[in-house]
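**Q** need coordinates for the below:
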Amino acid sequence: MMTEPHRVQGLNNDDVAADWPAISTGELAWLKGRYLQLGSSNQLRWHSPRPLSAAAIASGSDVDVFIKRHHHSVRSAACLQEEHRFMAHLRAGGIPVSQVLPDRDGNTAIEHGDWTYELHAVGVGSDLYRDAPSWTLLTNTHQAAEAGRMLARLHQAAASYHAPQRSTHLLVARDDLIRSADPIAALKLTLPQRPALARYLARIPWEAELQRHVLPWHQGLAQRLAQEPRLWAHNDWHVSNLLWTQDGSDPHIGTVMDFGLASPTSALFDLATAIERNAVAWLQLEQGARAVRTDIALALLQGYRQVLPLSAARVHLLADLLPMVHFDFALSEVEYFEGITGSTANADVAWQPFMLGHPIWFNSPPGQSLLQALHAAA
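**A** Below is the predicted model:
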């Protein structure tokens, strides 16, 4: 049993107190009554340092079990099942997605008190990046190419999956506003249903800041994205969400995890997100050119194109989408911190260095160099 307060990764790669309490042995005892896969397990062997939910690993009857718990205001059981149906489709299509475990009644997500739970079988492979926060650079080009190939395979399997848009904006990566001809007008239409986001934006000159720093990158994007088919996508393709196996000297992906940000976006959106997540050290931009790994970005792209060819026009669109790919999710994080955890300081981080800071960086010499390299790869 844990005796010290649970600590997690903060937004600045720091060690902070968790917003959500660690999963307890009391919760494990209750879950054992619902999940036969837990068997006689009575020990939690590891607690996740991720900050937006609580997660732990317990020893199950046949396999180790990954337990993830969300506050009900962030994920309902019905909302989680949107992810789980997509994952089941991918598994049926041969993608090594982590297996969601059903409870005794066949439910893949259950609610209890203030919480919503989901359980997964721990996947095949080593979690090489278990302690790596998002925005941590991927430094191995062989792994980057393999990640690109697996992402393309996932998109091939996803092409036959059709389901509506997610039922929530919270902590989901969508591209609705990016696809809109007028993102500000489109955002205003959603604010009556998003009171926390509306409350935060009312305190700042958000329209002027978006017009100045973000929307210049949007020029012409909506018309070009209209030609991109909607595709359910992972939308958080960071190496910390992949388990790795070793076949000789070549790394291979054994398991794809964490579909919490999944939604219908597009293949290019997912690939641009992978580049943003893995090739730019967003928390170390003071390092200048050393904060970006263009070779990682190009290896991701090359690996992807080995499985799914991309025309020159689509690679140019990929590069032009990159400075905007964070747009909808940044707003989602502002909404989460303002409305769920009540942290104005974290909401400010989501708005300033995330929403505004990313497109500003793409105007810098290192950012321009990355975009030019992607355009050249077309």
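
**Q** C-alpha from now on. contacts and neighbour counts both.
**A** OK.

**Q** residue contacts, the nearest residue in space to Ala373 that is not next to it in sequence?
**A** What sits nearest to Ala373 in space, not counting adjacent residues and going by Cα to Cα, 6 or more residues apart in numbering, is Thr294, at 7.3 Å. Counting by Cα atoms under 8 Å, 6 or more residues apart in numbering, Thr294 makes contact with 279, 370, 373.

**Q** tell me the one of those nearest Phe337?
**A** Closest to Phe337 out of these is Ala279 (25.9 Å), distances taken as Cα to Cα.

**Q** how about the strands in the chain?
**A** Assigned by DSSP state E, the chain shows strands spanning 7-9, 15-17, 44-47, 54-59, 64-71, 110-112, 115-121, 231-233, 242-247, 250-256, 263-265.

**Q** elements contacting the last one?
**A** So the one you mean is strand 263-265. strand 231-233 (3 or more Cα pairs under 8 Å, 6 or more residues apart in numbering; DSSP states H and E).

**Q** one step back: ok, the residue nearest to Ala373 to His358 distance?
**A** According to Cα to Cα, to the nearest Å, Thr294 and His358 sit 16 Å apart.

**Q** follow-up on the earlier one: which of the contacts of Thr294 has the most neighbours?
**A** For the contacts of Thr294, the largest neighbour count, defined by other Cα atoms under 10 Å, is 26 neighbours, found at Ala279.

**Q** surely it touches Ala299?
**A** No - Ala279 lies out of contact with Ala299 (Cα atoms under 8 Å); the separation is 10.0 Å.

**Q** who touches the top helix by length along the chain?
**A** For the chain, the helix that runs over the most residues, judged by DSSP state H, is helix 141-158. For helix 141-158, contacts defined as Cα under 8 Å, 6+ apart pick out 89-90, 93-95, 138, 231-233, 237, 239, 250-253, 267, 271, 295-297, 299-308.

**Q** and for comparison, fold this next one:
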Amino acid sequence: MMAQTANLGHGMGENPETKDWLDISSHDLCQLQQLYPQLSGQQTILWRSPRPFSAALLLQVDAQVYFVKRSSRLFRRVQDLQQEHQLIRYLDAQGIAVPQILHAHDGATAVELGEWSYEVHEKAHGVDPYANQISWKPFFYAEHAAKAGKKLAELHLAAKYYPVTQGRGAKQLISNQDLLESENIHLAILQRIQNSPALSAYFADKVLDSVWLNQLATVHEKIKRTIQQAPKIWTHNDFHASNLLWSDSSDAAEISMVIDFGLADRCSAIYDLAVAIERNFIDWLALEQGPDLYIDEAGLAAFVQAYIAQAGFSSALEMLPELIKIVHSDFALSELEYFVGITQNFKHADAAYYDWMIAHTAWFFQPQGQQFCQKLAQLIQPYRMLEP
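**A** Predicted coordinates for the structure are as follows:
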């Protein structure tokens, strides 16, 4: 059921908006107690997440604290969540600090109640200085960015031998490189629209922006062979400051845990790296005020250098300055489909198309965007020259 309350959370811009999903209620928690015996006891809600796409909270039960997350079954079924949980358990076994997932009374790590899918985690260890930070804002310190770059490399190295070779089962609100792997990105977009009732309805009275399509095609021709040949691993695909927990709030803090694998899928490391850069170092939310955005150059340099130092140099890195221009396209199209077909929020749908898909790509063809790509190339160049 869509929310009609005044509860506010993150939207598509900088200002809080009414949440698309109702908060988890006391009645919901009572029902959940019947499936998770760990939730039986005196319950106190400590915090509600402002993040979109789901409803989530921290719940204290007697002396224990749990993270409870609820998603609509329209786009996250139990088997979709269990796919995430299997990856999380594997990364945990490889020494990556990730949330501990609770099992329901039947042994399952996710349950369905009515129209919802639920998962319950132990409270993640660490401090969350970015708890209320919107995804598109930079790290508070370059030192944090460096720790994050190293951690992303560690994730990629840990996932290298994950034996699951089938990709994500979920078809809605996903992040992957399918469009980028296509032979013709324009035709791939048209096919995606044709196969989706929601996208077909949205574009029924629209002509796809020709300038945008030409920009996509120009970049895609340069990177498609490399992205097609890049080795596949399971990647996070939503690696930004607010999906990390820290030992404390200082600039010297260490990362204590990586959270929220809701967009994980089988992609390439270079795709995940490009997504992380695009999400963390460009202040996209200021784009409506003009093309000159705040760029966290110190954080960008620290992040990229720390990543390469940990993961090593790969020839695929050389396409990063081009890939970054269109890496957002697949998720933005998926987000658009979600807004039209599931939440029916057409204001958000228009933002996904005009402000994210089109305007983000266009920015990279403007002077500041070109300078950003040149900066990326300069950061990578010394490592390429060190290769034998």
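
**Q** would JSON lines of the strands of structure 1 with mean neighbour count and distance to Ala312 of structure 1 be doable?
**A** Formatted as JSON lines, the strands of structure 1 follow (neighbours: other Cα atoms under 10 Å; distance: least, Cα to Cα, whole Å):
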{"stretch": "strand 7-9", "mean neighbour count": "21", "distance to Ala312 of structure 1": "39"}
{"stretch": "strand 15-17", "mean neighbour count": "14", "distance to Ala312 of structure 1": "43"}
{"stretch": "strand 44-47", "mean neighbour count": "16", "distance to Ala312 of structure 1": "44"}
{"stretch": "strand 54-59", "mean neighbour count": "21", "distance to Ala312 of structure 1": "42"}
{"stretch": "strand 64-71", "mean neighbour count": "22", "distance to Ala312 of structure 1": "41"}
{"stretch": "strand 110-112", "mean neighbour count": "16", "distance to Ala312 of structure 1": "46"}
{"stretch": "strand 115-121", "mean neighbour count": "21", "distance to Ala312 of structure 1": "39"}
{"stretch": "strand 231-233", "mean neighbour count": "25", "distance to Ala312 of structure 1": "20"}
{"stretch": "strand 242-247", "mean neighbour count": "18", "distance to Ala312 of structure 1": "29"}
{"stretch": "strand 250-256", "mean neighbour count": "19", "distance to Ala312 of structure 1": "28"}
{"stretch": "strand 263-265", "mean neighbour count": "24", "distance to Ala312 of structure 1": "20"}
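
**Q** would you turn those into TSV with distance to Trp351 of structure 1?
**A** Below are the strands of structure 1 laid out as TSV (distance: least, Cα to Cα, whole Å):
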stretch	distance to Trp351 of structure 1
strand 7-9	19
strand 15-17	20
strand 44-47	29
strand 54-59	24
strand 64-71	23
strand 110-112	31
strand 115-121	28
strand 231-233	24
strand 242-247	28
strand 250-256	29
strand 263-265	22
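
**Q** closest to Asp182 of structure 1 out of those?
**A** Comparing the strands of structure 1 against Asp182 of structure 1 with Cα to Cα, the closest turns out to be strand 263-265 (17.7 Å).

**Q** and the closest one, which stretch of structure 2?
**A** Aligning strand 263-265 of structure 1 against structure 2 (TM-score structural alignment) gives residues 265-267.

**Q** give me the contact list for the matching stretch.
**A** 165-168, 174-177, 232-237.

**Q** and what of stretch 24-37 of structure 2?
**A** Outside stretch 24-37 of structure 2, the residues that touch it by Cα under 8 Å, 6+ apart are 39-40, 55-57, 70, 103-106, 111.

**Q** for the contacts of Thr294 of structure 1, which ones persist in structure 2?
**A** Among these, the contacts conserved in structure 2 (both residues aligned by TM-score structural alignment, their matches' Cα atoms under 8 Å) are Ala279.

**Q** closest to Glu82 of structure 1 among the contacts of Thr294 of structure 1?
**A** Comparing these against Glu82 of structure 1 with Cα to Cα picks out Ala279 as the nearest, at 29.2 Å.

**Q** residues contacting Met355 of structure 1?
**A** Residues near Met355 of structure 1 by Cα under 8 Å, 6+ apart: 214, 326-327, 330-331.

**Q** Trp20 of structure 1 too?
**A** Residues in contact with Trp20 of structure 1 (Cα under 8 Å, 6+ apart) are 51-54.

**Q** how near is it to His47 of structure 1?
**A** Remark: distance between Trp20 of structure 1 and His47 of structure 1 (Cα to Cα) = 12 Å.

**Q** pull up the overlap in contacts between those two.
**A** Contact with both Trp20 of structure 1 and His47 is made by residues Ala54, according to Cα under 8 Å, 6+ apart.

**Q** residues in contact with the residue nearest the centre of structure 2?
**A** For structure 2, the residue nearest the mean C-alpha position is Asp238 (2.2 Å; Cα atoms, centre = their mean). By Cα under 8 Å, 6+ apart, the contact set of Asp238 of structure 2 is 260-264, 275-276.

**Q** any chance of those residues in TSV, with distance to His121 of structure 2 and neighbour count too?
**A** Formatted as TSV, the contacts of Asp238 of structure 2 follow (distance: Cα to Cα, whole Å; neighbours: other Cα atoms under 10 Å):
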residue	distance to His121 of structure 2	neighbour count
Asp260	11	17
Phe261	13	21
Gly262	13	19
Leu263	17	18
Ala264	17	23
Val275	26	24
Ala276	24	22
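
**Q** mind putting those residues in CSV, distance to Met385 of structure 2 included?
**A** As requested, these are exported to CSV (distance: Cα to Cα, whole Å):
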residue, distance to Met385 of structure 2
Asp260, 36
Phe261, 35
Gly262, 37
Leu263, 34
Ala264, 33
Val275, 25
Ala276, 24
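
**Q** residue in structure 2 paired with Leu242 of structure 1?
**A** In structure 2, the residue paired with Leu242 of structure 1 is Leu244, using TM-score structural alignment.

**Q** ok, now which ones touch that match?
**A** Leu244 of structure 2 makes contact with 128, 255-259 under the criterion Cα under 8 Å, 6+ apart.

**Q** equivalent analysis for Ser59 of structure 1, please.
**A** Applying Cα under 8 Å, 6+ apart to Ser59 of structure 1 gives the contacts 38, 41-45, 65.

**Q** one more time with 10 Å
**A** Ser59 of structure 1 sits next to 37-45, 65-66, 122 when contact means Cα atoms under 10 Å, 6 or more residues apart in numbering.
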